[in-house]
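[1] mind folding the following:
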Amino acid sequence: MVIDLNADLGEGFGIWRLGDDLALLDIVTSANVACGFHAGDPVTIRRTCAAAVDRGVSIGAQVSYRDLAHFGRREMEVEPEELCAEVLYQLAAVDGIARAMGGRVSYVKPHGALYNRICRDPGQAAAVVDAVADYDPTLPILTLPGSVVHGVAAAEGVPTIAEAFADRAYTPSGALVPRREPGAVIHDPAAVSARAVRMALDKSVLAADGSQVEVLARSICVHGDTPDAVRLAQAVRDQLLEAGVVLQAFA
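    Reported below is the predicted structural model:
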């Protein structure tokens, strides 16, 4: 069993820092680097990309709505042409910096509200896919299993990769429980790591109501902005390896 372990990184801005990027880069196999629209700035992006290249960690562009004030977690109505251009702008910027550091962007992962929106909205999904297709149609888009973006991307010849979230609660339909609801984020390292192993080996997860949900994922995400993120990610890595899972980037 081969699984990618990814985390959202580079989410500081100016003098404000969020999470321990360097410690997480020693744990994960893929880094979703904030592109400046929900978090991140040129210096942070440069440092994160350089550190990822040094460690052999795959770099992904974590594109989002233009929403620094709400960390990209506020759903917004953006015209498709504008959204396409903004995603293209973010992708090109981070890939340019990554290449200057000796690496490159290997995939795209939307962030926050945009991530959830393209799981169900074909129009917004098409805008994101169009941006990726314009820039490099070989770049895979990381998304939830069952997301509408899989079909939209397939129609344009853009690959997709399914992922699961070890530290997020699921609804019975396989969607993520909204962050505003109690229990949406799981903080216990033992619980999070056990969920990751189940996702990798059994291809399933227990939903918030106790039902079993099928999860066919090549990558597992642990958020870098949660308290004790490093401890959570390390527990997930350790338990996956102990279960015989090979950790390897998909891109």
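[2] rest of the way, CA atoms for contacts and neighbours
    OK.
[3] quick one: residues contacting residue 136.
    Counting by Cα atoms under 8 Å, 6 or more residues apart in numbering, residue 136 makes contact with nothing.
[4] check the one 5 residues further on too.
    Residues in contact with residue 141 (Cα under 8 Å, 6+ apart) are 107-109, 158-161.
[5] and for residue 127?
    By Cα under 8 Å, 6+ apart, the contact set of residue 127 is 80-81, 83-84.
[6] name the helix or strand for it, please.
    Assigned by DSSP states H and E, residue 127 belongs to helix 122-135.
[7] so residue 39 sits against residue 71, correct?
    Yes: Residue 39 lies in contact with residue 71 (Cα atoms under 8 Å); the separation is 6.4 Å.
[8] which of the contacts of residue 127 tops the neighbour count?
    With neighbours defined as other Cα atoms under 10 Å, the most crowded of the contacts of residue 127 is residue 83; it has 23 neighbours.
[9] okay, it and residue 65: tell me how far apart.
    Distance of residue 83 to residue 65, computed by Cα to Cα, to the nearest Å: 8 Å.
[10] about what we covered before: sitting in strands, which of the contacts of residue 141 do you find?
    Judged by DSSP state E, the subset of the contacts of residue 141 located in strands is 107-108, 160-161.
[11] now show me the structure for the sequence below, then we'll compare the two:
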Amino acid sequence: MKESGKTVDLNCDFGEGYGAYTFGQDAELLQYVTSVNIACGFHAGDPHTMRRAVEQSLAAGAAIGAHPGLPDRLGFGRREMAITPEEAYDFTVYQIGALSAFVRAAGGRLQHVKPHGALYHMANSNSAIAEAIVRAAAATGDALTVYGQSGSLLLEAARREGLAVASEVFADRAYERDGSLMARNKPGALIADEEQAAAHAVAMVKNGYAITVDGERAPVQADTICLHGDGPHAVQFASRIRKALIKAGIRIEVLDHSK
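    Got it, this is the predicted structure:
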């Protein structure tokens, strides 16, 4: 297959268990992804889980990012909370700092930050929350890349702050015509067929559009694709998507804005 000249990062959320509880298929997914977003102790994760996740990721050569969420373990950080921008800043600095310490202790470098769950979606549409998260990322001094949904206010805020950005898309989610994700509770919002998800991933990277639920095309920028690890067929999805991208001539590489 002729090279398309396109490259993409594959990321997954990682280390989202805590205590005696496990979540997702971390070890199996590491062979398919190039970057990971490690839970930092609020929505999931604990010191021991964070350390192990960092060590696993470094051993696999995956770039490590902080995955700060809302302080809501019972809701797994997926329920929106009425927080102030100041709280969003403090939550984010706290969580980045915790993970960064483990990464440095293991001899690695923290590459990026990607908000989790409800905090991610709040940052997509709330400019004050987006700006607070970006200020927190900038304040760490680690020159972090900000991962955010394609077309989001979070990416706009990061660009204004002078931070590197990675525009994220989702292979297993349907899109609205404006390029936003379809709400999970709507019929057809989740793509359960791995062939359809793989074709969707290729179209977004190679052609710059997402397929809407009604068959239309929504423009997106695909620097990184999120591979969810919590579905029953997550590993098969990841394998199929990676193979489809390579077959289409798309190179799968770690994003590196440090050079």
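[12] hang on, the earlier thing: who has more neighbours, residue 39 and residue 71 of structure 1?
    The neighbour comparison of residue 39 of structure 1 against residue 71 (other Cα under 10 Å) goes to residue 39, with 28 against 17.
[13] counterpart of that one in structure 2?
    Aligned counterpart of residue 39 of structure 1 in structure 2: residue 44 (TM-score structural alignment).
[14] picking that back up, and of the ones in strands among the contacts of residue 141 of structure 1, the nearest to residue 90 of structure 1?
    Using Cα to Cα, residue 108 is the member of these that lies nearest residue 90 of structure 1, at 10.2 Å.
[15] the closest one maps to what in structure 2?
    Checking TM-score structural alignment: residue 108 of structure 1 goes with residue 113.
[16] what's the neighbour count on the closest residue to residue 27 of structure 2 other than its chain neighbours?
    For residue 27 of structure 2, ignoring the flanking residues on the chain, the nearest one in space by Cα to Cα, 6 or more residues apart in numbering is residue 56 at 7.9 Å. For residue 56 of structure 2, the count of nearby residues is 16 (other Cα under 10 Å).
[17] aligned to residue 56 of structure 2, what sits in structure 1?
    Per TM-score structural alignment, the equivalent position to residue 56 of structure 2 in structure 1 is residue 51.
[18] that match: what secondary structure?
    Here residue 51 of structure 1 is recorded as helix under DSSP: H, G, I helix; E, B strand; the rest coil.
[19] my guess is it contacts residue 22, does it?
    Yes: with contacts counted by Cα under 8 Å, residue 51 of structure 1 reaches residue 22, the gap being 7.1 Å.
[20] mean deviation of the longest helix seen in structure 1 from structure 2?
    Secondary structure assigned by DSSP state H gives helix 80-100 as the longest helix of structure 1. If you overlay the two and look at helix 80-100 of structure 1, the average distance to its match in structure 2 is 0.9 Å (mean Cα distance after the TM-score superposition for structure 1).
[21] buried set for that helix?
    When neighbours are counted by 16 or more other Cα atoms under 10 Å, the buried residues of helix 80-100 of structure 1 are found to be 80, 83-88, 90-95, 97-98.
[22] now do that helix and helix 122-135, the angle between them.
    Helix 80-100 of structure 1 runs at 40 degrees relative to helix 122-135, counting by axes from the mean of the first three to the mean of the last three Cα atoms, to 10 degrees.
[23] could I get the contacting residues of residue 45 of structure 1?
    Counting by Cα under 8 Å, 6+ apart, residue 45 of structure 1 makes contact with 10, 33-35, 94, 97.
[24] dump those into JSON lines; add distance to residue 145 of structure 1 as well.
    As requested, those are arranged in JSON lines below (distance: Cα to Cα, whole Å):
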{"residue": "10", "distance to residue 145 of structure 1": "25"}
{"residue": "33", "distance to residue 145 of structure 1": "22"}
{"residue": "34", "distance to residue 145 of structure 1": "22"}
{"residue": "35", "distance to residue 145 of structure 1": "24"}
{"residue": "94", "distance to residue 145 of structure 1": "26"}
{"residue": "97", "distance to residue 145 of structure 1": "30"}
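[25] can you pull out the helices in structure 1?
    Assigned by DSSP H, structure 1 shows helices spanning 21-25, 42-55, 80-100, 112-117, 122-135, 148-155, 189-201, 229-242.
[26] can I get those in a markdown table with distance to residue 172 of structure 1?
    Formatted as a markdown table, those follow (distance: least, Cα to Cα, whole Å):
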| stretch | distance to residue 172 of structure 1 |
| --- | --- |
| helix 21-25 | 30 |
| helix 42-55 | 36 |
| helix 80-100 | 30 |
| helix 112-117 | 16 |
| helix 122-135 | 22 |
| helix 148-155 | 17 |
| helix 189-201 | 15 |
| helix 229-242 | 23 |
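[27] of all the ones you listed, which lies closest to residue 166 of structure 1?
    Using Cα to Cα, the nearest of these to residue 166 of structure 1 is helix 189-201, at 5.2 Å.
[28] could you count how many residues lie near the aligned partner of residue 35 of structure 2 in structure 1?
    Using TM-score structural alignment, the equivalent of residue 35 of structure 2 in structure 1 is residue 30. Residue 30 of structure 1: 28 surrounding residues under other Cα under 10 Å.
[29] distance check, whatever residue of structure 1 lines up with residue 133 of structure 2 against residue 143 of structure 1.
    In structure 1, the residue paired with residue 133 of structure 2 according to TM-score structural alignment is residue 128. Distance, residue 128 of structure 1 to residue 143 of structure 1, by Cα to Cα: 12 Å.
[30] kindly report the same for residue 80 of structure 1.
    Applying Cα to Cα to residue 80 of structure 1 and residue 143 of structure 1 gives a distance of 19 Å.
[31] and residue 45 of structure 1, by the same measure?
    Relative to residue 143 of structure 1, residue 45 of structure 1 is positioned 22 Å away (Cα to Cα).
[32] list the contacts of stretch 173-191 of structure 1.
    144, 167-171, 192, 207, 213-215, 226-228, 231-232, 235-236.
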